[in-house]
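Engineer: The sequence and its predicted three-dimensional model are supplied below.
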Amino acid sequence: MRRLQPPGWPQPRGYANGIEASGRLVFVAGQIGWDETGTLVSDALPAQVGQALRNVLAVLAEAGAGPEHVVRLTWFVTSRNEYVASLKAIGVEYRDVMGRHFPVMAVVEVSGLVESDAKVEIEATAVV
């Protein structure tokens, strides 16, 4: 994997502008902050982010992959304002689960998720 950083662009914080990779593709469906019993772990956005990322890694493990193989994350959040206000705590959750691996990423505000109490849904693409 090679990070793509155009000359003169500022370094992104918490994501990459682009990644070049080759290998076997693994796609992970949107994961929310519930545990293996289908119970949301918290009503707090940062805790839901941490659990959603752990769920992403659990699916990736089935393909023999880990956080280092993730090349793209797409986050759907129900509140941009809550996301921005929680960035520091979200960063702690992210690093606890993903380490210092920062793939390309997009965050999109949505009006709601299928699971009404979920505040975030995260989908992933990995290259193994």
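Structural biologist: Yes, it's here. Numbers count the residues shown, from 1 in each chain.

Engineer: Only C-alpha atoms from now on, for both contacts and neighbour counts.
Structural biologist: Noted.

Engineer: Check which helices and strands the top helix by length along the chain sits against.
Structural biologist: Looking across the chain with DSSP state H, the single longest helix is helix 45-61. Contact here means 3 or more Cα pairs under 8 Å, 6 or more residues apart in numbering; DSSP states H and E; on that basis helix 45-61 packs against strand 25-31, helix 87-98, strand 120-127.

Engineer: Take this one as well and set it beside the first:
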Amino acid sequence: MPNPEVSYPRDADTPVSHLPFSPCVVVGNLVFVSGQASVDKTGKIISGDIESEFRLSMQNVEAVLKTAGTDLAHVVQTRNYVRDENDLPKYNELYAEYFTDAKPARTTITQCLPQTLRYEIECIAVLPQ
């Protein structure tokens, strides 16, 4: 039986996954966003370099956050997965473009993704007051 205090926002702009998880879960004023990778609207992985995969992953995060009623400015924590440690300088440069002022708490793990992905991000955000 579903918990009435938990919601699972989703709309036509929410990235699709063929795996068994929700793109996000809202509990109170917290939004938990599942790992977002460089996938298109059908859930197909779009492989590329670190920059193209990072930007598409962030577009997907922004879409999920918008569906939940929040945005990147309200992200309080991120977990980032970078396949190749040689991509870390570019990853840090790109990350700073998206999180410019108050930076969320952050964890970055390398050498943990399959060959089809260079980058994935998950996050926790708060709903605006």
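Structural biologist: That came in fine, so what should we check first? Just so it is clear, the structure is predicted and the values come from calculations on it, not from any experiment.

Engineer: Next, the TM-score between them, please.
Structural biologist: Remark: TM-score between the superposed chains equals 0.66 [TM-score structural alignment, normalised by the length of the first structure]; 100 aligned residues with a Cα RMSD of 2.2 Å.

Engineer: follow-up on the earlier one: output the helices and strands packed on helix 45-61 of the first structure as JSON lines; include the columns mean neighbour count and distance to residue 42 of the first structure.
Structural biologist: Formatted as JSON lines, these follow (neighbours: other Cα atoms under 10 Å; distance: least, Cα to Cα, whole Å):
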{"stretch": "strand 25-31", "mean neighbour count": "17", "distance to residue 42 of the first structure": "15"}
{"stretch": "helix 87-98", "mean neighbour count": "16", "distance to residue 42 of the first structure": "13"}
{"stretch": "strand 120-127", "mean neighbour count": "22", "distance to residue 42 of the first structure": "12"}
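
Engineer: So which of those is nearest residue 37 of the first structure?
Structural biologist: Across these, residue 37 of the first structure has its closest neighbour in strand 25-31 (13.6 Å, Cα to Cα).

Engineer: In the second structure, what range does that closest one match?
Structural biologist: Aligned by TM-score structural alignment, strand 25-31 of the first structure falls on residues 30-36 of the second structure.

Engineer: Mean per-residue distance, the matching stretch versus the first structure.
Structural biologist: The superposed stretch 30-36 of the second structure is, by mean Cα distance after the TM-score superposition for the first structure, a mean 0.3 Å from where its aligned residues fall in the first structure.

Engineer: Share the number of residues neighbouring residue 53 of the second structure, please.
Structural biologist: Residue 53 of the second structure: 21 surrounding residues under other Cα atoms under 10 Å.

Engineer: Translate it into the numbering of the first structure.
Structural biologist: Checking TM-score structural alignment: residue 53 of the second structure goes with residue 48.
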